[in-house]
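Undergrad: sequence and predicted structure below; questions after.
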Amino acid sequence: MKSKEITNVLSIRHTSPFRYCDWSRTSRQLTTCCFDGRVNVYDFLNFGKISDTLKVDTQPTTIRWWEGEDNKVLIGGSNSFLASYDLRSGKEIAKYKFKCGKILALEFFTDEKSFVASSDEVNRQSAEHNLIVWDLRMGAKVSNQIFHERYTCPCIRAHPSGANFLAQTTGNYIARFSTQKPYRLDKFVRYQNHTVNEFPVSFDITKDGSFVYSGSSSESLVCYKHSNGNYLRTVPLPPTNDGQDAACVDVRCHPVLPSMVAVSDWHGRLHVVQ
């Protein structure tokens, strides 16, 4: 962008605020989930008009396109809602049944056959449901308790190699797990030089898989080496105009340049860091 001003290409409006959005594999479509229970699909080859709409029985909290499929979506929501839908027919493909509270995050494995979901169902006696791996098409749970710490995981990312996936924890660190059964926790690698403090702090992995960038409640972006979890550096975010600190809550790595990262903070500001 040569201009310092943002050019508004298209405004998408809805009767209810958006909760989450996800681009399709081809980037032709954008799907959004809203507070009123609607899931809309916007077609950008047709000027961003709504091409499909679903209405679910609860408030959706997160949504993901199926890997390799541009007509199917996976939706997580409140009250243990987790299901896949075919957008062409509007019918449910699979229901993933378990009592887990609210779905916080979803991530597909690179094998396109399974995915991992995190929920807020964690108590003093059990952490059984904070991370669960599912068979995508059969709707069956394929993991037992894989994370024994009693922390919720607001963000999950699969490594591009397909060998492992990472989960942000409210214990102020990112944990690493194998994508092969029994999905063991890597006890020797932990990314821990940032804080969460009940914020929905996210992170991302560079496309080449070399680095992990995490947000932090301490108003900063933190970089780690993926292979061994070594801390590399911290980039502080500027304070707001009125001097308030702002937690860094979302992170997205550039798809080509591994040193460029887009981050957003709790006050709604967007920063590009290089």
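TA: Received the coordinates, thanks. Numbering: from 1, shown residues only.

Undergrad: C-alpha from now on. contacts and neighbour counts both.
TA: Fine.

Undergrad: so where do the strands sit in the stretch 151-274 of the chain?
TA: 155-158, 164-169, 173-178, 185-191, 203-205, 211-214, 220-225, 231-236, 248-253, 261-265, 270-273 (DSSP state E, counting those that start in this stretch).

Undergrad: so which of the ones you listed gets nearest P60?
TA: With Cα to Cα as the measure, strand 155-158 is the member of the strands of the stretch 151-274 of the chain nearest P60 (16.0 Å).

Undergrad: buried residues, the closest one. List them.
TA: By neighbour count with 16 or more other Cα atoms under 10 Å, strand 155-158 contains the buried residues 155-158.

Undergrad: that strand packs against which elements?
TA: Under the contact criterion of 3 or more Cα pairs under 8 Å, 6 or more residues apart in numbering; DSSP states H and E, strand 155-158 touches strand 103-108, strand 164-169, strand 203-205.

Undergrad: let me know which of those is tucked in deepest.
TA: strand 203-205 (a mean of 26; mean count of other Cα atoms under 10 Å).

Undergrad: tell me what that strand is packed against?
TA: Other helices and strands packing on strand 203-205, by 3+ Cα pairs under 8 Å, 6+ apart, are strand 155-158, strand 211-214, strand 248-253.

Undergrad: which one of those strands is the most hemmed in?
TA: Of these, the one with the most neighbours on average (mean count of other Cα under 10 Å) is strand 211-214, at a mean of 26.

Undergrad: which outside residues touch it?
TA: Residues outside strand 211-214 that contact it (Cα atoms under 8 Å, 6 or more residues apart in numbering): 194, 201-206, 221-226, 251, 253, 258.

Undergrad: mind running it again at 7 Å?
TA: Applying Cα atoms under 7 Å, 6 or more residues apart in numbering, the contact partners of strand 211-214 are 202-206, 221-226, 251.

Undergrad: now do stretch 168-184
TA: Contacting residues not belonging to stretch 168-184 are listed as 143, 146, 151-156, 162-167, 185-186, 189-192, 194-198, 202 [Cα under 7 Å, 6+ apart].

Undergrad: and here's the other structure:
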Amino acid sequence: MELLRNAYSNSSDEEEEPKRLKSSHTSSYPPKPYLPSPSPSLILPGSYVSKRQRASSSSSISTTTTISSSQSSSFTLSGSISEADIPHKIVALLKSKAKGHQNLNSIPDKLSATLSGHTRAVNAIHWSSTHAHLLASAGMDNAVFIWNVWSNDKKKACALNFHNAAVKDVKWSQQGHFLLSCGYDCTSRLIDVEKGMETQVFREDQIVGVIKFHPDNSSLFLSGGSKGHIKLWDIRTDKAVHNYNRNLGSILDVEFTTNGKQFISSSDVSGSNISENSIIVWDVSRQVPLSNQVYVEAYTCPCIRSHPFDPVFVAQSNGNYVAIFSTTPPYRLNKYKRYENHGVSGFPIKCNFSLDGKKLASGSSDGSIYLYDYQSSKVLKKIKAFNQACMDIAFHPVLPNVIASCSWDGNILVFE
């Protein structure tokens, strides 16, 4: 437990000291224009935007800041983000999009790359889907690193030091080299990695712990934070177009359903005597909860993930298991299937599905990666990766037998 307190304490951070996640048995720019024309409220792809809506949007007060290129000094280039220095075999595999890949059902077991550079815990990692040789990592050392994983030269391509406090989450946009990150400086920041420029800053009155792009519209993203506020931001208008408020505890994770019409939130209930609101399913456009009694066990759930194909989602529970739920009403918990044997122990440990949805991987407080069969929930393989907790797991978006992982000790390992 002392490890958690030490890693989350930051003398340079003037915000309230972040508390660790715990279980409770009593409760538990781009330069404008970036994307298509602006929309002041959630406009899913193909929706009409009236002149009145556009006028209302232009008269609103923006809560974001446009950044000048003179501030790009927080960008440090140490390698290359291009594919030029990657072995031809790897480039060919990346270009193939893994069609007809013979190792689709293989299980990663061989260490492929060791990525060292963070000086404190790594909270999150994310592969780029458009430039699949690049991996982003977010650290408690206030830094976001971009890794050219298979480079023959320097694997750490660049360091992004735009945040002035610990970085909690990082996500690649589906459009080019744009990267979104958030953290304890109460901001989410959009960065053009190719130009080394911070292009937009989205400011809040809370520590921002999680961000998630809309699956069908990368100009929209969700953010959730320490005061329990969830916002839907539109990059095109620099504004929060929807607010989802329900007097929640700190937001631990948000996840869209595969159709993008609903999202699921997880909040901290450890300080409460009730587990209501631990997991909520929301209607994206109407800003209303569809169900707030999805998970009634008295544990916090630091991670929510939707299955890529089936109408289900899973929740990492501080009860040391992953629970599985339906994404269709009444969003019922499957009481007969759960993914067990790994440990959570109060760490914000994440899990993820494989490309084909047939495997579920989870980090663990014992430093291991656990690979489960999605259908049977049996452990397929345990990989001892780190000496400290394994925090996040990311299956590669093209190569089905490649998986990245990060640790509380600051290291990142890629297996194949």
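TA: Yes, it's here. Fair warning: this is a prediction, and the values are worked out from it, not measured in the lab.

Undergrad: picking that back up, can you tell me which of the contacts of stretch 168-184 of the first structure are buried?
TA: Of those, these count as buried by 16+ other Cα under 10 Å: 146, 151-156, 164-167, 185, 189-192, 194-196, 202.

Undergrad: helix/strand/coil for whatever residue of the second structure lines up with S118 of the first structure?
TA: Here S118 of the first structure is matched to S266 in the second structure, going by TM-score structural alignment. Counting by DSSP: H, G, I helix; E, B strand; the rest coil, the backbone at S266 of the second structure sits in strand.

Undergrad: got a markdown table for the helices and strands packed on strand 155-158 of the first structure, with distance to V41 of the first structure too?
TA: A markdown table is the format used below for those (distance: least, Cα to Cα, whole Å):
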| stretch | distance to V41 of the first structure |
| --- | --- |
| strand 103-108 | 18 |
| strand 164-169 | 28 |
| strand 203-205 | 24 |
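
Undergrad: which non-adjacent residue is nearest the equivalent of L30 of the first structure over in the second structure?
TA: L30 of the first structure maps onto L179 in the second structure, with residues paired by TM-score structural alignment. Leaving out its chain neighbours, the residue that sits closest to L179 of the second structure by Cα to Cα, 6 or more residues apart in numbering is W172, at 4.5 Å.

Undergrad: hang on, L237 of the first structure packs against E219?
TA: Yes - using Cα atoms under 7 Å, L237 of the first structure makes contact with E219 at a distance of 5.6 Å.

Undergrad: in terms of neighbours, single out the busier of those two.
TA: Counted by other Cα atoms under 10 Å, L237 of the first structure and E219 do not tie: E219 has more neighbours, with 22 against 19.

Undergrad: read off where stretch 328-344 of the second structure ends up in the first structure.
TA: Taking TM-score structural alignment, stretch 328-344 of the second structure hits residues 180-196 over in the first structure.

Undergrad: returning to that earlier point: could I get the helices and strands packed on strand 203-205 of the first structure as JSON lines with distance to R269 of the first structure?
TA: Listed next are these as JSON lines, based on distance: least, Cα to Cα, whole Å:
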{"stretch": "strand 155-158", "distance to R269 of the first structure": "20"}
{"stretch": "strand 211-214", "distance to R269 of the first structure": "17"}
{"stretch": "strand 248-253", "distance to R269 of the first structure": "9"}
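
Undergrad: quick check: which of those is nearest to P17 of the first structure?
TA: strand 248-253 (18.3 Å).

Undergrad: tell me what angle the closest one forms with strand 261-265.
TA: Strand 248-253 of the first structure and strand 261-265 are oriented at 160 degrees to each other (axes from the mean of the first three to the mean of the last three Cα atoms, to 10 degrees).

Undergrad: so how far does strand 248-253 of the first structure sit from its counterpart in the second structure?
TA: Compared with the second structure after the fit, strand 248-253 of the first structure shows a mean deviation of 0.9 Å (mean Cα distance after the TM-score superposition for the first structure).

Undergrad: where in the second structure does that strand fall?
TA: By TM-score structural alignment, strand 248-253 of the first structure lines up with residues 390-395 in the second structure.

Undergrad: show me how far the matching stretch is from its chain's centre.
TA: Computed by Cα atoms, centre = their mean, to the nearest Å, the chain-centroid distance of stretch 390-395 of the second structure equals 10 Å.

Undergrad: then stretch 183-198 of the first structure?
TA: Relative to its parent chain, stretch 183-198 of the first structure has a centroid offset of 16 Å by Cα atoms, centre = their mean.

Undergrad: gap between the closest residue to N387 of the second structure other than its chain neighbours and I349 of the second structure?
TA: Nearest in space to N387 of the second structure, with sequence neighbours left out and distances taken as Cα to Cα, 6+ apart, is G367 at 5.5 Å. G367 of the second structure sits 11 Å away from I349 of the second structure, going by Cα to Cα, to the nearest Å.
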